[in-house]
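Trainee: here is a sequence with its predicted model. Questions after.
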Amino acid sequence: MPDGDSQPQPFVPHTDPTVIDDLRARLRATRWPDESDGFGWSLGTDVGYLRELVDYWADEFDWSAAESDIAKLPHFLVPLGGLSIHAIHVTSRSTEPAVPLLLTHGWPDSFWRYLKVIPLLTDPAAHGADPADAFDVVVPDLPGFGYSQIPSGAPLDTRAVAGRWAELMSAFGYDRFVAAGGDMGSHVSRFLALDHPDRVTAVHRMDAGLPRFAGDPAELTPAERAWMADAQRWGAVEGAYAAMQSTKPQTAAVGLTDSPAGLAAWIVEKLRAWSDCDGDVERAFTKDEILTLVTQYWVTGTIGSSMRTYSANAVLPVEQYARRVEVPSGFSIFGGDVVRPPREWLDRVANTVYVAEPERGGHFAPFEQPELYADELRKFFRPFRS
């Protein structure tokens, strides 16, 4: 059981109405840039679409209703290592034994990534699945994201977060558990398996991250070399955000914290580029879903602190990326995701016992395709329930 210093405290998300009044005033006063004809999204966020989204945000989107829906879940604040960490903790509704599951999000998202899959995982029988596949689910916000406290000093890298998450699971009373994540959450889950193999029974990841290899290139297979070349090309075209956030995040944070239209532009461009939507972001997310995420960033003022996590990860020692995960690992590489490594690489970096390639779903698959994602977790973790 947790000690008194780390006891989870119930928490209800609530935004002062004056914050939303100020937000709407800023949206209506947006100073718009010019836009060259015919370029659409090729140079970044399409200003025409953004105007439409901002108008909806200012005049139609109901944050109070969205926040009330979010607040129906059991939220907690947990003091860990000098930080107040926000987490959702939902216990199984099944009569069958449940496995504790820790889900970690990435950027630019939050616990939002898993809102649709929580009921599928905690009450499978109600959604046409086997009640024996039930989980107790813990979904924290990374430090400096969402409702988790912003670190006052240096930002935490993903390895440091993994250490906090081991404490978080103890605070909720779980000694052994399974872990899953995507994007930055994939790295956190990896470090949990590396540094706490006595606690983590198995780990599921949506990706293996961008390739980092310090060995002899001659050791790589042709498929691995081709994938690394593809990743380099992707980074040259799509990686400007990561370079900025890894080196000078505070510069971008000034404008994004002051301008809600700028914040929406920064986030929605990634939602569109990284999801399985064929260029139409609203094939993957409704306006209300997009703005639920963007408004979380706005009301918590966490875009700057979320970006600083990139600068922390950029200085992780290279030897940390050479460590192989020996805990049984599974990968679901969704067809619309941005980085899709070959099986040879997955075997190189982890004790890979499961690989699947769902055709539908992208970087935010738990939100885009919740049923598919939940089924992937059920299938992979099934042998590790005893």
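Mentor: Cool, the structure landed.
Trainee: contacts and neighbour counts: CA atoms only from here.
Mentor: Will do.
Trainee: strands of this structure, start to end?
Mentor: Taking DSSP state E as the criterion, the chain carries its strands at 9-11, 75-80, 83-90, 99-104, 135-140, 177-181, 200-205, 325-332, 350-356.
Trainee: could you dump the ones you listed into a markdown table and include mean neighbour count?
Mentor: Output for the strands of the chain, formatted as a markdown table (neighbours: other CA atoms under 10 Å):
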| stretch | mean neighbour count |
| --- | --- |
| strand 9-11 | 13 |
| strand 75-80 | 22 |
| strand 83-90 | 22 |
| strand 99-104 | 26 |
| strand 135-140 | 25 |
| strand 177-181 | 24 |
| strand 200-205 | 24 |
| strand 325-332 | 22 |
| strand 350-356 | 17 |
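Trainee: okay, the ones you listed in a markdown table with distance to G235 next?
Mentor: A markdown table is the format used below for the strands of the chain (distance: least, CA to CA, whole Å):
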| stretch | distance to G235 |
| --- | --- |
| strand 9-11 | 39 |
| strand 75-80 | 35 |
| strand 83-90 | 32 |
| strand 99-104 | 24 |
| strand 135-140 | 29 |
| strand 177-181 | 22 |
| strand 200-205 | 21 |
| strand 325-332 | 22 |
| strand 350-356 | 24 |
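Trainee: which other helices and strands does the longest helix anywhere in the chain contact?
Mentor: Criterion DSSP state H: the longest helix present in the chain is helix 222-238. In this structure, helix 222-238 packs against helix 343-349, with contacts taken as 3 or more CA pairs under 8 Å, 6 or more residues apart in numbering; DSSP states H and E.
Trainee: show me the contact partners of the helix it packs on.
Mentor: Applying CA atoms under 8 Å, 6 or more residues apart in numbering, the external contacts of helix 343-349 come out as 208, 221, 223-224, 322-325, 352, 355.
Trainee: swap in 10 Å and give it another go.
Mentor: If you take CA atoms under 10 Å, 6 or more residues apart in numbering as the criterion, helix 343-349 is touched by 190, 207-208, 211, 213, 220-225, 227, 321-326, 329-331, 352-355.
Trainee: buried ones in it?
Mentor: Of the residues in helix 343-349, 345-346, 349 count as buried by neighbour count, 16 or more other CA atoms under 10 Å.
Trainee: what's the offset of it from the middle of its chain?
Mentor: On the basis of CA atoms, centre = their mean, to the nearest Å, helix 343-349 is displaced by 23 Å from the centre of the chain it belongs to.
Trainee: could you do stretch 268-283 as well?
Mentor: On CA atoms, centre = their mean, the centre of stretch 268-283 falls 16 Å from that of its chain.
Trainee: correct me, but V47 touches R31?
Mentor: No. Taking contacts as CA atoms under 10 Å, V47 lies outside contact range of R31: 11.7 Å.
Trainee: try this one next to it:
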Amino acid sequence: MTGEPFTYHVPDAALADLRERLARTRLPDQAPEAPWTYGTDVAYLADLVAYWRDRFDWRAEEAKLNAFPQTMVRVGEIDIHCLHVPGRGPSPRPLLLCHGWPGSVFEFLDLIPRLTDPARFGGKPEDAFTVVAPSLPGYGLSFRPGQPRLGVEEIADHFAELMTRLGYDRFMAQGGDWGAFITTRLAWRHPERVEGLHLNMLPVRRDLSGRDASPEEAAHYERVSAWLKEETGYQWIQGTKPQTLAFALTDSPAGLAAWIAEKFRSWSDCGDTIESAIPRDRMLANISLYWFTGAIGSSFHPYYSRMHRPWPIPDGETVRVPTAYAAFPKEMVRPPRSLAERTMFSDLRRWTEMPRGGHFAALEQPDLLAEDVRAFAGTLPR
């Protein structure tokens, strides 16, 4: 079973409605501090809204998405959308590629060709992957109103079944953000299925500071404490009262853009300007997908389930699948290797310190990420 072929087309009426709503945007005043001190800068958002309304070409971004083979696969009660792109090489290795929040499959449009057709980018055909890049259930094109909400645990099981239905008994998995949690859970729960796990964020527990921490680990916990205080307000709202927030962001495209753009600025290696790391059109394509699908509220559910459940890997358990980590310098939380090996990954074979890049590695540094995934795969048996 390979699923139903899929092409995405936003109706012209939806595009017109978006432009009309953007034209009616009512902005707040700018607080009397430096821009971005209290969140999204008003002047930046005013410019972004004007660009989105008058110059952004959704049809061009839509065409880039539709240039990739896409399929819909029914798993349980969810129709899972995915890019399913065959590799160009003698024996492409299957790779499950998982995004997070506030991302989407638009993150991967520059990364996927570097994985499926490495010869086109100076690599070797024998290093090619066949990529399966699903939209997370509840996100983008894997969302329908009223469908069941899934947490990390259920998504991991759904993706294991997705790969079965696409014909892949064994495969590699790669992820960042929620994608890192999902692929880590999948590797723990289905180790016989996962040949190797590659991560650009490490989902290491944050509540172990009193458990025989080394000086390096203690310093990490201090950084995590500061990050939890200043940067996780969104997690508490999305993890406790997601429905309330969903009203505002489902009704106001400017509000949706402000909520998401601030994360692209805070979490990327962009200095003070998002567009120095992430193209504006690609960021707006990502935000537009949330808007057109109405999926922002459902996308919050992994936060709610994470706050109301135990850690996805049971206490005392570790992931025994061969694992690699690409350590991008502007990632939000970067635990030391000793902590990752002691608490979560018992076969951590590769640790790459990247020269640049942040949380959105596939968007910011697709060449570096693809190269590291290929290098790790080269160490694994066929």
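Mentor: Arrived safely. Treat the numbers as computed from the prediction; the structure is a model and nothing was measured.
Trainee: would you pull the TM-score for this pair?
Mentor: The TM-score (TM-score structural alignment, normalised by the length of structure 2) is 0.96; 379 aligned residues with a CA RMSD of 1.4 Å.
Trainee: got the buried residues of helix 343-349 of structure 1 as TSV, with distance to R176 of structure 1 columns?
Mentor: TSV is the format used below for the buried residues of helix 343-349 of structure 1 (distance: CA to CA, whole Å):
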residue	distance to R176 of structure 1
W345	28
L346	24
V349	23
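Trainee: from those residues, which is closest to P151 of structure 1?
Mentor: Nearest to P151 of structure 1 among the buried residues of helix 343-349 of structure 1: V349, at 30.5 Å, using CA to CA.
Trainee: state the distance from the closest one to L194 of structure 1.
Mentor: From V349 of structure 1 across to L194 of structure 1, the span is 11 Å (CA to CA, to the nearest Å).
Trainee: now for those two: what residues contact both?
Mentor: Taking CA under 10 Å, 6+ apart as the criterion, V349 of structure 1 and L194 both touch 323-326.
Trainee: how close does the residue nearest to A253 of structure 1 when sequence neighbours are not counted get to A314 of structure 1?
Mentor: Nearest residue to A253 of structure 1, sequence neighbours excluded (CA to CA, 6 or more residues apart in numbering): G304, at 4.6 Å. Plainly put, G304 of structure 1 is 16 Å away from A314 of structure 1 if you go by CA to CA.
Trainee: again, but for L220 of structure 1
Mentor: 24 Å.
Trainee: now swap in P249 of structure 1 and tell me
Mentor: From P249 of structure 1 to A314 of structure 1 the distance is 12 Å (CA to CA).
Trainee: more crowded one of the two?
Mentor: P249 (22 against 16; other CA atoms under 10 Å).
Trainee: wouldn't that one be in contact with T257 here?
Mentor: No. Taking CA under 10 Å as the definition, P249 of structure 1 is not a contact partner of T257, at 11.7 Å.
Trainee: which neighbours do those two share?
Mentor: Residues touching both P249 of structure 1 and T257 (CA under 10 Å, 6+ apart): 303-304.
Trainee: do you know how far the equivalent of M332 of structure 2 over in structure 1 is from H204 of structure 1?
Mentor: Per TM-score structural alignment, the equivalent position to M332 of structure 2 in structure 1 is V338. Taken as CA to CA, the spacing of V338 of structure 1 relative to H204 of structure 1 amounts to 18 Å.
Trainee: identify the residues contacting the aligned partner of A243 of structure 1 in structure 2.
Mentor: A243 of structure 1 maps onto W236 in structure 2, with residues paired by TM-score structural alignment. The contact partners of W236 of structure 2, taken as CA under 10 Å, 6+ apart, are 242, 303-304, 307.
Trainee: now swap in N351 of structure 1 and tell me
Mentor: 324-330.
Trainee: number of nearby residues for M244 of structure 1?
Mentor: Neighbours of M244 of structure 1 (other CA under 10 Å): 17.
Trainee: would you agree it is in contact with T309?
Mentor: No. The criterion here is CA under 10 Å, and M244 of structure 1 misses it with T309 at 11.8 Å.
Trainee: gap between the aligned partner of D133 of structure 1 in structure 2 and L380 of structure 2?
Mentor: Correspondence of D133 of structure 1 to structure 2, assessed by TM-score structural alignment: D127. From D127 of structure 2 across to L380 of structure 2, the span is 12 Å (CA to CA).
Trainee: those two: who's more crowded?
Mentor: Ranked by neighbour count (other CA under 10 Å), D127 of structure 2 and L380 place D127 first, with 24 against 11.
Trainee: so what's the nearest residue to that one once chain neighbours are set aside up against?
Mentor: In space, and not counting its chain neighbours, D127 of structure 2 is closest to R374: 6.3 Å by CA to CA, 6+ apart. Contacts of R374 of structure 2 were listed using CA under 10 Å, 6+ apart, and they are 114-115, 118, 123-124, 127-129.
Trainee: same deal with R340 of structure 1?
Mentor: 206-210, 227, 230-231, 332-334, 357.
Trainee: run through the residues that contact V105 of structure 2.
Mentor: 65, 81-83, 97-99, 133-136, 139-141, 286, 289.
Trainee: give me the aligned partner of it over in structure 1.
Mentor: Per TM-score structural alignment, V105 of structure 2 is aligned with F111.
Trainee: so how far is F145 of structure 1 from that match?
Mentor: According to CA to CA, F111 of structure 1 stands 9 Å off from F145 of structure 1.
Trainee: tell me, what's touching these two both at once?
Mentor: Common contact partners of F111 of structure 1 and F145 (CA under 10 Å, 6+ apart): 86, 105.
Trainee: just the helices in the stretch 251-386 of structure 1 please.
Mentor: Taking DSSP state H, counting those that start in this stretch, the helices of the stretch 251-386 of structure 1 run over residues 260-274, 287-300, 303-314, 343-349, 365-368, 370-381.
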